[in-house]
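Chemist: give me coordinates for this.
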Amino acid sequence: MSEKRFSEDVCQYNYTKERLWERSYLLVKCAELHLEEEYRLYQARLWSSFLGVFCLLHVLITIAHCVILLLTCDHIHMIIADVVIYLATSFVILTILGINFCENFARRHSWITYMSSVVAALAFVSADIFQGTYHYYTHDWALDTFYDTYIIYIIYMFLPMPIISGALLLGVTVSVVYITYFGIYIATEYYMAYDYARFSVYIVHHVCFNLLGMFFRIMNDIVVRSSFLDRHQYIMEKIWLRNARRQEKLVLHSIIPPQIAKPIQDDIQNRLARKVRGLAARRSPGVMENVMAIQIHPEVSVLYADVVNYTHLTTTVNVEKLVRLLHDLFVRFDLAATQFEVQRIKFLGDCYYCVAGLTPPSPDHAKSCVGLSLSMITHIQEVRREHEVPINMRIGVHSGSVIAGVIGEAKLQYDIWGTDVTIANHLESTGTPGFVHVSASTLKELEPSEYTIIPGTDAALEDPVLGKNNITTFLISAQTSHHSPSRSLERIDSYADIDIYARPDIYRSKTINEELRQEFRMMPVCSFKQIFSCRKRNQSIDLPSPGVTKFCLVYRDSNLECKYLHSPDLMFKYSMLLAWSMGCSLAYIQLLTQNRNLLLEAIVLDAVVLTCLTVLLVISWYKKFCWLRYGNNENDRHRFGKLSCWIFRTSEKIQASLSLRISIYLFIICAYNSVICIVLDQDQLVAASKKHEEHRGGRRGGVRRGAA
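Modeler: Model prediction:
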């Protein structure tokens, strides 16, 4: 999304960063990048890891609960059924939820995750309700439920329900069941008839815990989606960088052989690394000496090719057409050289010379050079017909030894030298157009029956260099070579004709998509398995491990931890919305349960707390409201007043300051505690106890057990 910026003389407003941390934006971004399916699979793995944590915690909590019951209850024989119900229910729940650990089965049947979560939650609720109703009718005990809040927590935090609305529906259903139980069995026993205020307090209690659960789910989804998109960007940049390096390597190796290019690349990387560390980017000693080292190649074949009538073309054809013609011709030659595994050295005007058997060494170097020569003659004949120009090729091939190396400092140039290179050059200059002029040493490396061979030219007999080196020459015809290999005369029109899909430097979306899937499968999910085998996980990541502790997730590097803690909190407004909702709920509960003696103090405290929370809510959400009102039109620049500008600056300052946020959170906690302390005032508790005893009237002398 383009940046939404409003600037006036008074202030400047920017909502871009906050927008990146909104769930609506992240949903759209995942859909645009076609990542929803991969995100769903990763989310399934993530919730599976959460479920594993829940199973361990639930076993510990159930055991601790049962032990406390057995040690503290005076009527042990009456609660044996409770212990059996709790243990049996835990076993059933863990068995039902265990289906989700079969990842392949759960992936093929996505409804399994929802059905198992619903069945497990309802089984838990049924056991808790059954235990209360059992004692109500059997032992005349009116017992409050024990696991109501606990079940709501596990629905939102642990059960594998990826869709937030599904978790909300299940949480509300569980709350309705518990509220109904409370109204039938608890409220009628402990409160006066038609005490709707007390009943509404219990409803607010469940509403607040569902709000907490929704807050956790939404925040979790935002953080996970944002991390998922960051991971996608990292993977794509890594792929693009790797492809760029492959292209760079391909281009470099087309100019300089790999064994010479590698020390140069290593030296550049070392200098860049030294510069990053703040050191002087000095060249590594001995690098250029290694590059300049003379390399002798004893068994190679050198090919020289020259365009006949090129000088005439420069005077009869315009420059643009001539350049296009040479480009078309040399592109064909390069593709053919790639097919025949011949390394082109360079262009010299209209001269094209290359060598076979250089890197890597090949016993068929002479055959490769001759095959390329015949293919070049075929291509130039096609260019002559297509462009209607009188051109031809004169080619010379000689086999022997050469000296190779790189010269230059600012601009490197790879070249070959030696007597055999000079001989190949003279073979070309004394050759006949349309034929391949080869020496006897080259002919020895060939199978004569595959070619049409005739004696060399008279010019070769008179050439002083060829005569001095006792070179006997022959001509190989391109017209009647019926025994020549099929690929020698094969036309190559594009990279596709030389199996370009086998080359690693070509971008293929299918390969990238598969690599994306593999990387997403390697993303950590914070499970126990990963904690104890994190080394194996880190092997799939190219970057070094940042050094995070396994359990507390704290950077071992104090500088990184400090930088992380002082990063802006762009989701601060969601925390303020939750804090304001909880504050309103506490104030409502306080006013309904407060006695008249402390009513004024309660009203004043509630007014102060709600005013402060409302101010913080407005400050944190004001920028969002302005973006909704003015941010849809980039050309609409609204003039903000001084108060608006102060709110913008204050909100940004709170987001960027860790100390301010901690101070705000501490103030909210203290305000909550003040409200709760008044609710739990001793006078109110005594009055409620007397009223409770009077209402019971001795009909039920039950023992109240459990916790909300």
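
Chemist: every contact and neighbour count from this point should use C-alpha atoms.
Modeler: Fine.

Chemist: what are the contacting residues of stretch 89-109?
Modeler: 41, 44-45, 48, 51, 55, 58-59, 62, 112-113, 116-117, 119-120, 123-124, 127, 160 (C-alpha atoms under 8 Å, 6 or more residues apart in numbering).

Chemist: one more sequence to fold, the one below, so I can look at both together:
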Amino acid sequence: MQDDSRDCVELNTTNPKDLSHQTRDINQNGKQNERKGTHKDNNSAQNGGKQPSGSGINQLNIELGIAKTKKSPEPLQACTSLRTTNPTSNGIANSSLPEASEEDNTISCVRKCFQSSRTNHDCSEAEPEIIEVPERQSARIRRNAASGACRCYQAVRLGFLQCLEDTPFVVPGLVLIILFCVTIIVVIAARHLTGHVGPLAVVCVVLCLCVPLLVCLPCLPSLRRCEQMLALSIWFTLFITAIVFIFTDKVDTPWEQVAFFLFLSLSVYTILPLTVWWAMIFGIGASVCHIIIISVIVSVNHPRPRDVAVQLVANVVLFLCINCVGLFHLWLTENGRRKSTMSRETFSYNRSKRATQKRDQEHLLLSVLPRYIAMELKGEVVKGLSSTFTGAENKPNFHNLYVKQHKDVSILYADIVGFTSLASTCTPEELVVILNKLFGKFDDIAKKNECLRIKILGDCYYCVSGLPDPIPHHARNCVKMGLDMCTSINKLREATGVDISMRVGVHSGNVLCGVIGSLKWQYDVWSNDVTLANRMESGGVPGRVHITEETLGNLGGKYQVEEGNGASRDSALEGRKTYLVIDPNTQNSKDSKPKVNNLATNSRPKQRASVRMSQYLQSWKSINPFSELNRTEESIAVPISPTSDIGQSQEDTESANHQPYTYYQENRRSFVSENGSMQSLDPLDVSGTKTKKLNWLTLLFSDINMEKQYLQSEVNDMHQSAACLALIFTAIFTVQMLTSQKNTPLAISYGVTLPVQLLILLVISIGFLKKWNTKIPCCMKWISLPYGLITKSVLRLFLVFTCLLITLLMAILNIVFIPGDNCLSVSNSGTALDDLNLYSVPYYLYCCLMAMLGVVVFVRVCFSVKLFLLTLALVVYLALFLYVYAPRSDCYIMQLYNRSNTSGVLNEPKLMSGIWLCVFYIACLILARQDELACRVEFLLEKCFEKEREEMEMTENVNKLLLKNLLPCHVTNFFIGKNVPNQDLYSQSCESVCVMFASVPEFKEFYTEDSVNKDGLECLRFLNEIITDFDELLSKPKFNVIEKIKTIGTTYMAAAGLTNPTRGEERKDSDACKHNVRSMVDFAMALMGRLENINRHSFNNFKLRIGINHGPVIAGVIGAHKPQYDIWGNAVNVASRMDSTGILDKIQVTEETAHVAESIGFVVTKRGIVNVKGKGQLTTYFINTEPSLQHS
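Modeler: Take a look at the predicted model:
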């Protein structure tokens, strides 16, 4: 016993309490056994972990499922899969709710272990457990069996559905062939016809080939890839079967196996994955083979050559008709597939191109604004466009304000001292390059020091640390950035000899940040602390960082400082203690004024300062604005592969050209969901919204509105279907005329129905004739009158239904004129029976088959209508051939087999009519369903494409509006949609540009930061109303030459004449100058009027102070990480001074601008000589605003 236990298991020491708890989880009914087992386990634990030689202990631990097998005998093999308990991890003891599979495995192991222990007669304590386990095991077996069966069913079902998607025609074709073979075998067996051993053997071979294929197709995807070879092999097998049927029959007739070859020819065009030419070769080849074989065999044995010739001509007509109908169906599906593929490729290309543009536009947006502001603005623009389209626009009383408050930030202002004199010596291109290099370098420094650049104002640069996310060491970041900026400028000065330096001011406090206005959004900050930081810069020292006491308190002793004495340089700092930061890397910090390197200056006396500056700045590796937007054309040309197989690659397109029915396969893909329903496509839909569904049985849209749209949609190819049906109708008429004995009743019946049929087909074809409406003579204009009626689905369905019903009726109507009702009375007279010409009976069957095929040619007719017509035709035809006109078939069989009833199965019209009617019925249903599915999927795709186009157009319009609010349109077009080299910068010299600065100086007193105004937020809301109203004026056509540049605090900056005039609008410089000045003065007066209107509604008395000047300017985009469009030049500086030195409610202009304004009809008043900073004494004028009403 002791050795046996060692050989079976090796037990691990485990906590007795955990073992007891685990025992209760396994079997709650065996509490007594648990207590006993725990007691025994405690005894083993007290023995130092050594296991005694007792079967009870072995049994206990095995029952708990903690046994670790070493070399277990056969009864314990089930225990080897159990999880080993680690005493350190105690995994089992901590698992209070074990999984069901683990519990079942444990119970199974326990039962087997008990059975093993019973052989040793040492498990009397576990007898109650042995009674419990089999019951639970049987329940588990039942659950596992049910679960396994369910999983097997789901796997087979999903595999079959996937097989239907991959091979939509092969599977129904195999099912149809199997049913046909089974039917032939059953008929032969039922009639006891031992003489048909050859056909029976061939049919059994075909059946043995098709059944394994049908079973293996869902399970073997590799077999489905060989679909073409598979379909061709099945077709050749059927072709050989038909040949065998011909040669094994006792009596040879011209109409023998015509239906079989009609089906073979039709399947070539509709089922086999062949191109048009190969399908024609196989289809016509099969028809020619039948005609040749029958002509050779029958002409030798048939006693009446005239009847043979007539029947062979009828066969030729039938084969020509079936090949034409099949070719029409193949051409129609190929044409639809080709159009679908082209539309998908075009849409995929356009979508990828628009996606690239969207990505560029979004990057452009995010490069100017922080993400949280950009997304909020974008959402508001989308909401505004949606409300405009739906007509539900509800304008609020106040415009939206995108401003938030941030506390504990540091603001840095930096100004390049001496840059104005340097800019005066630069060309426009040099100025833009120098500014971009300088501020691009500052952007890199800001990014490295966790600072966010706010704006560039001329040569002034200011940024904030602590936005948009809080940063604890914001003050250190700004001071470090200021020191790095000074170091960079010092190196630049020493290398080039250009006398420039950096003056930096830093202050810490709270800010309001965001955007105001509705045009030319720029991220900005407002607060009294921002104003103080600006004053710290103007009151600072060149080459030093000037900080306030608040900033010093946030440095934490990181830097050494000295007294700044800012009040001595700026009176606004009176009463404040300021400090100058000592650069740790500078040896002599007291030398505040940087020295110019005279050696560098004298070494290159012939070069201008701007040239030396440009050459040195080339060594700075800065990023050009919007460099990420530069892409080659190849990146756009690669289509994005959308979901649901909508996007087709070039390889897929080429392979699709060799598979005509791929049109169905591609459109049907991803329609069958896991629950078996027809899932609608969800193409190119990144948002995840699902379109409508198709009913898997009726193929109707689940959405009634979608179904109505489909039914009311215009059918462009109805004339083609009408022509094909006319061909079938003509073929039926020809065959009946050739094979009927009494043609007078036949001619009368067709004489009545043919005009009605042709009239209906003509009305159906009106849509085709409408295209040549302009070419139709006036006397024939009436022909297009029914066009409005044919677009109506109800009338169109009625006309098609009537036309098909007439065709189905005429296929069988004239069989009543075939003599044969008294064939039984003349059966004894051989001559009289031979004179009946009953060979026309099988040809009426073929006419019925062709008429049923005519239902399929109208691809846009609803499947339920086709199902009704085909079912009605099948029932009527079967009733007529099997019962009503069965005596004619019997008489014909008597005639063929010398008045004997021992006829062959394959040559009996009554019996074969039932088989072939059912075969063609099923085949027509398959084709009708596939056509309906293809049309509906194509319609659904068009709807999805239309929806996607609308969404993309909406996105494009949103991005255009956003970009319009960021940059001028001509600047945006420069960066987007063109292959711009990475090294190119946008810069433009503009002549005769009129610049305006309009400010609201009184707003400074209005702005207060208290709890009532939410720390200034409500004051900014009022400023936002003013700026937004100003922006709305720019939407008027009279101000289309004016571009808003930016807002600086309460100052509104705009310029006229920045865009290049288009053809037909080119003016001389003098005319352009006058036009720009007129537009700007009118705009300035409109601003004053709009502010007056705001004052009346808000009970305020704000006044504008406006300065205008004109002249040449330089426009460009600068900045690495936040590109910014701006203009520079003397005209800009003077216009700014005209504003700062102006008077409230006045428009101040320079003398040159006053002369231009006076020449175009404005009244000007001389103000006198004004001292302008940087320009000295200037004579200025006021434009009289009273007579301006005639211009507004």
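
Chemist: fetch the TM-score of the aligned pair.
Modeler: Put the two chains on top of each other and the TM-score (TM-score structural alignment, normalised by the length of the first structure) is 0.69; 624 aligned residues with a C-alpha RMSD of 5.4 Å.

Chemist: quick one, which of the contacts of stretch 89-109 of the first structure are buried?
Modeler: Among the contacts of stretch 89-109 of the first structure, those buried by neighbour count (16 or more other C-alpha atoms under 10 Å) are 41, 44-45, 48, 51, 55, 58, 62, 112-113, 116-117, 120, 123-124, 127, 160.

Chemist: which of the helices or strands spans the aligned partner of V186 of the second structure in the first structure?
Modeler: Taking TM-score structural alignment, V186 of the second structure has L70 as its aligned residue in the first structure. Secondary-structure assignment from DSSP states H and E places L70 of the first structure in helix 36-72.

Chemist: what about the strands in the stretch 151-300 of the first structure?
Modeler: Secondary structure of the stretch 151-300 of the first structure by DSSP state E, counting those that start in this stretch: the strands cover 295-308.

Chemist: in the helix holding L70 of the first structure, what counts as buried?
Modeler: 36, 38-39, 41-52, 54-55, 58, 62, 66, 69.

Chemist: and stretch 989-1004 of the second structure, by the same measure?
Modeler: For stretch 989-1004 of the second structure, by 16+ other C-alpha under 10 Å, it's 989-1001, 1003.

Chemist: cool, and stretch 403-412 of the first structure?
Modeler: So stretch 403-412 of the first structure, judged by 16+ other C-alpha under 10 Å, has buried residues I403, A404, G405, V406.

Chemist: which one of the buried residues of stretch 989-1004 of the second structure is nearest to A637 of the second structure?
Modeler: Closest approach to A637 of the second structure among those (C-alpha to C-alpha): S989, at 34.7 Å.

Chemist: the closest one belongs to a helix, doesn't it?
Modeler: No - read with DSSP: H, G, I helix; E, B strand; the rest coil, S989 of the second structure is strand and lies in no helix.

Chemist: the residue nearest to T1180 of the second structure when sequence neighbours are not counted: neighbour count?
Modeler: Nearest residue to T1180 of the second structure, sequence neighbours excluded (C-alpha to C-alpha, 6 or more residues apart in numbering): T1150, at 4.7 Å. Look at T1150 of the second structure: counted by other C-alpha atoms under 10 Å, it has 20 neighbours.

Chemist: aligned partner of T1150 of the second structure in the first structure?
Modeler: So, by TM-score structural alignment, T1150 of the second structure is left unmatched.

Chemist: all strands for the first structure, in order.
Modeler: 5-7, 12-14, 295-308, 342-348, 351-356, 392-407, 413-417, 435-439, 453-455, 473-477 (DSSP state E).
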